[in-house]
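[1] this one's sequence-less:
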């Protein structure tokens, strides 16, 4: 037996009365006590929506046997450290806005550059650096980062007992952050503008969640559509139907190097995001079908039928124009670049260095970034856009790139930042 709750924002469906809610609870409870197939994401979505309906105010205690059963069965990963989802909500409500960065020793030098660049861009938001235990980020590095103004270092293991690897930490860092509104950044993200402008974006203001598109790669492969649709109760939202993955325009949707989330507005959706990243068959399937944790952000919100926005501009490539002798074509290879609604360069990933490999000489070589190309005008070949047109950065943008380069100080021979930092092995 399954059931579906249609949220109140669907005006053609009337809201359940108190009596009807009680009746549903009394009827549904025996069914919910039955074992649930851990791979039945659609049924998990239904129950998560029911829990959101009977627990609409996160800071209030969960009441009733039905609420307690749902809380335990859905979000046990929260209860281990927090005791309840209510305690989790109370830990960040009223926490304001802030930046969350996850890093280990391997990318620590990039995280330092990111913090320095944010301050250079007059971004005064407080920052949390999250890591996954002492082997992930050593004591010397944590002590170093604490010297920065308004920067705190936090160990995810103090908040969750969930086994995490590499990217897994990102959604849990968002959930555990003390901030109510989170700007989540990868350590190798580089901004060309003050990122605080994103909080004023019309999509974020409307929906409380702002995402950026990944490259549109491997179009025409529609086999993922059925798998995606199988996770969500019907009727499917217009948001879902318009995604490039559903329309077979790309095998990837979301670029998680930068995203914004209002945790108060998306509390239940974020709980679902966390569930999707807990060890188990669903996480394994998502890792097989996609790339890391990134798609789980929109999937979790969609499970709760919560609205979100994507920046309308597709990404591009930032670098220099070269001629490929083998293919006899001009191409622009470099960083994956993202643009604001005004079309101006906003941020790019893959760091300011020419390489991120831990033993690569090019860690000390700064990338030559003079031109950009747009996905809608070119043709992707890995991180290269081919055939143009290629656009030169304007003088102000070129000056900003040089300022960003001046903040990166890394000695690959000594394997240290200045001041010294220990090795970057994970």
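    Sure, I can see it. Treat the numbers as computed from the prediction; the structure is a model and nothing was measured. Residues are numbered from 1 along each chain as shown.

[2] use CA for all of it now, contacts and neighbours both
    Noted.

[3] and the nearest residue to residue 361 once chain neighbours are set aside, how close does it get to residue 367?
    Computed as CA to CA, 6 or more residues apart in numbering, the closest residue to residue 361 that is not its neighbour in sequence is residue 412, at 6.5 Å. Applying CA to CA, to the nearest Å, one obtains 16 Å for the distance of residue 412 from residue 367.

[4] neighbour count winner among those two?
    residue 367 (20 against 16; other CA atoms under 10 Å).

[5] residue contacts, the more buried one?
    Contacts for residue 367 (CA atoms under 8 Å, 6 or more residues apart in numbering) come out as 319, 352, 353, 354.

[6] ranking those by neighbours, who comes first?
    Neighbour counts for these, by other CA under 10 Å, peak at residue 352, which reaches 27 neighbours.

[7] correct me, but that residue touches residue 366?
    Yes. Between residue 352 and residue 366 there is a contact at 6.0 Å, judged by CA atoms under 8 Å.

[8] mutual contacts of these two, please.
    Common neighbours of residue 352 and residue 366, using CA under 8 Å, 6+ apart, are residue 405.

[9] and the gap between the residue nearest to residue 361 and residue 362?
    Residue 412 is 9 Å from residue 362, by CA to CA.

[10] please name the nearest non-neighbouring residue to residue 122.
    residue 194 is the one closest to residue 122 (CA to CA, 6+ apart), at 6.6 Å.

[11] second structure follows, compare the two:
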């Protein structure tokens, strides 16, 4: 038998150690205290976040982020919680003077291509993985230099000159200006930096883009807002010069309703670098717009509510960016997610739960309506534009995705900005399929966060993609599904989970079941089946079918312009849809 040491101090230490071992063993083997299950689950979640371990049931590590949103937002929106990009520090500035800093600058400031240069056949000249690193570095610098610019006095030109003078003695300011010129050269059109452009943003408004080919569409869409919904939001219509939208059509747009400005984007941003065409104008128009809070609207998109409600949407208010889901189409497509993974080793919480990453749909975002606060999400807006640059889109983003659609949320991922998706997939609005009262056929519908019809994209025709240009008889709609409000992964705290269980009429999370399969699209016929057929309200029917009358006037005037006439939009009664 071992005896204790004679020293009183050693005896005391040994006894204390033994007591601690016994206490630890008893606590380890004791059953959990009688406490609420959700309190314990919340403790587990907090511990995982502290340790940066995967959350229960998730596929990725919890991101290092200080960004927070209200917990109940997860019941109506899918929210991207980004990683924090560390702020620029004095140590970073000092590093620029080292051999490592010299090498970093040489890599970050390399030129991909010159204005007018043809990169066809040379995709290796564009490296999106390196581009993403450069843009995240730029974001840290922008957040560092912006307060310096704000502290300067005088007019914008005077401030910019002071910034140029500052760059002579402050290497991080010099690096910022050079990196911006490398990444976003189209910004420097009559200005020395993005900061002077950013300073001009103010107010809220709508942005449309239209050339001669979209003229009739945009007339109908704008008149639907002004004459039927009585929306008072200011509107800017962007084009790419008189060869894109004729002076006669520009004059018509300005005169047809109040609060409409027609703007040539190439007079604000440098088209020698952008080389705009087609869909690519959309993000650049949003950037060039004078609005601080900007909502882009497709020329053939129509609302059933005043679009102003989206500026008060909880997801937009929480993140500064609101996107809408596209239809669920073409599963088992891997090219999009594979490309994103190849260039973005750091991603927010969103991609892992997206349909694209889970091979449920080739499409994620519908870009017919996009809402962004440019004051708070400026680096994200720049990254979106970069993905729509001439060779970025021709060699990569438009080849991988269907045009500009995914460039919005992927651009935000490149610089780790937060954003929210309205949690309902693209549905349908229109009429019942002939001989089938369980299918609705027509245009792609999107709901608000309360599940009511809000806007649709695709015009007023039965199926324009198949050349069926007969007007729809609007009477029905069907949700595309995807609300998934009962999924446990969206309810992270006790109060929210209890509310969900109460709403569903069940007593335990063990009774939760996966949502039934979302309705299925007949893409060729533009019909959706498998969901609940819902009837539009009398007001919604009146609005939607009333837009047809407006469209007939727009098409008559468009035909007259084509024949060299100059119709006057002010002579029409747009409220009643009569010429």
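    Arrived safely, thanks for sending. The structure displayed is predicted, hence computed values, not measured ones.

[12] what TM-score comes out when they're superposed?
    Once superposed, the chains reach a TM-score of 0.87 (TM-score structural alignment, normalised by the length of the first structure), with 406 aligned residues with a CA RMSD of 2.8 Å.

[13] who's in contact with the residue nearest to residue 122 of the first structure?
    Contacts for residue 194 of the first structure (CA under 8 Å, 6+ apart) come out as 118, 121, 122, 123.

[14] what do we get in the second structure for the third one?
    What that stands for is residue 122 of the first structure. Superposed on the second structure with TM-score structural alignment, residue 122 of the first structure falls opposite residue 230.

[15] tell me if that match really is in a strand.
    No. Counting by DSSP: H, G, I helix; E, B strand; the rest coil, residue 230 of the second structure is not part of a strand but coil.

[16] moving C-terminal from the longest strand seen in the second structure, which element do we reach first?
    For the second structure, the strand reaching the highest residue count under DSSP state E is reported as strand 436-447. Tracing the chain past strand 436-447 of the second structure, the next element assigned as helix or strand by DSSP states H and E is strand 453-457.

[17] so where is stretch 240-252 of the first structure in the second structure?
    Against the second structure, stretch 240-252 of the first structure falls on residues 351-363 (TM-score structural alignment).

[18] what does that stretch contact?
    59-60, 326-334, 336-337, 364, 401-402, 406.

[19] buried set for the lengthiest helix in the first structure?
    Scanning the first structure for the helix with the most residues, using DSSP state H, yields helix 18-33. Using 16 or more other CA atoms under 10 Å as the test for burial, helix 18-33 of the first structure gives 25, 28, 32.

[20] got the angle for the helix or strand following it vs helix 18-33?
    Downstream of helix 18-33 of the first structure, the first helix or strand assigned by DSSP H and E is helix 41-54. Using axes from the mean of the first three to the mean of the last three CA atoms, to 10 degrees, the inter-axis angle of helix 41-54 of the first structure relative to helix 18-33 is 140 degrees.

[21] which helices and strands sit right next to helix 41-54 of the first structure?
    Taking 3 or more CA pairs under 8 Å, 6 or more residues apart in numbering; DSSP states H and E as contact, the helices and strands that helix 41-54 of the first structure lies on are helix 64-74, helix 267-276, helix 296-303.

[22] rerun at 10 Å
    Helix 41-54 of the first structure sits against helix 18-33, helix 64-74, helix 267-276, helix 296-303, with contacts defined as 3 or more CA pairs under 10 Å, 6 or more residues apart in numbering; DSSP states H and E.

[23] quick check: that helix aligns to which part of the second structure?
    Counting by TM-score structural alignment, helix 41-54 of the first structure corresponds to 128-141 in the second structure.

[24] average distance between the matching stretch and the first structure?
    With mean CA distance after the TM-score superposition for the first structure, stretch 128-141 of the second structure departs from the first structure by a mean of 1.5 Å once superposed.

[25] just the strands from the stretch 251-400 of the second structure, written as ranges.
    Secondary structure of the stretch 251-400 of the second structure (DSSP state E, counting those that start in this stretch): strands at 260-264, 293-297, 301-303, 321-325, 365-373.

[26] what angle do the last one and helix 407-414 make?
    Strand 365-373 of the second structure and helix 407-414 are oriented at 60 degrees to each other (the same axes, to 10 degrees).

[27] all helices of the stretch 151-300 of the first structure, in order?
    For the stretch 151-300 of the first structure, the helices defined by DSSP state H, counting those that start in this stretch occupy 169-176, 202-207, 224-229, 238-242, 267-276, 281-289, 296-303.

[28] relative orientation of the longest one and helix 41-54 in degrees?
    Going back to what we said before, that points to helix 267-276 of the first structure. Using the same axes, to 10 degrees: helix 267-276 of the first structure against helix 41-54 is 150 degrees.

[29] next helix or strand past whichever strand or helix holds residue 47 of the second structure?
    Residue 47 of the second structure is part of helix 37-51, with elements assigned from DSSP H and E. Once helix 37-51 of the second structure ends, the next helix or strand along the chain (criterion: DSSP H and E) is strand 77-80.

[30] residues in contact with that next one: which ones?
    67, 69, 73, 314-316, 318-319, 322-324, 347-351, 353-354, 409, 412-413, 416-424, 449, 483-485, 490 (CA atoms under 10 Å, 6 or more residues apart in numbering).

[31] just the buried ones among the residues you listed, please.
    By 16+ other CA under 10 Å, the contacts of strand 77-80 of the second structure give 73, 314-316, 318-319, 322-324, 347-351, 354, 409, 412-413, 416-424, 449, 483-485, 490 as buried.

[32] show me what contacts the residue nearest the centre of the first structure?
    Centroid-nearest residue in the first structure: residue 256, 4.0 Å away (criterion: CA atoms, centre = their mean). Listed by CA under 10 Å, 6+ apart, the contact set of residue 256 of the first structure reads 167, 170, 184-186, 211-214, 292-297, 349.

[33] wait, which of the helices of the stretch 151-300 of the first structure is closest to residue 103 of the first structure?
    helix 169-176 (9.2 Å; CA to CA).

[34] okay, that closest one sits on what stretch of the second structure?
    Per TM-score structural alignment, the counterpart of helix 169-176 of the first structure in the second structure is residues 281-288.

[35] post-alignment, the matching stretch versus the first structure, mean distance?
    Stretch 281-288 of the second structure sits 0.5 Å off on average (mean CA distance after the TM-score superposition for the first structure).

[36] alignment lookup: residue 247 of the second structure to the first structure.
    Under TM-score structural alignment, residue 247 of the second structure pairs with residue 139 in the first structure.

[37] please tell me I have it right and its match contacts residue 423.
    No. Checked against CA atoms under 10 Å, the pair residue 139 of the first structure and residue 423 is beyond contact range at 11.1 Å.
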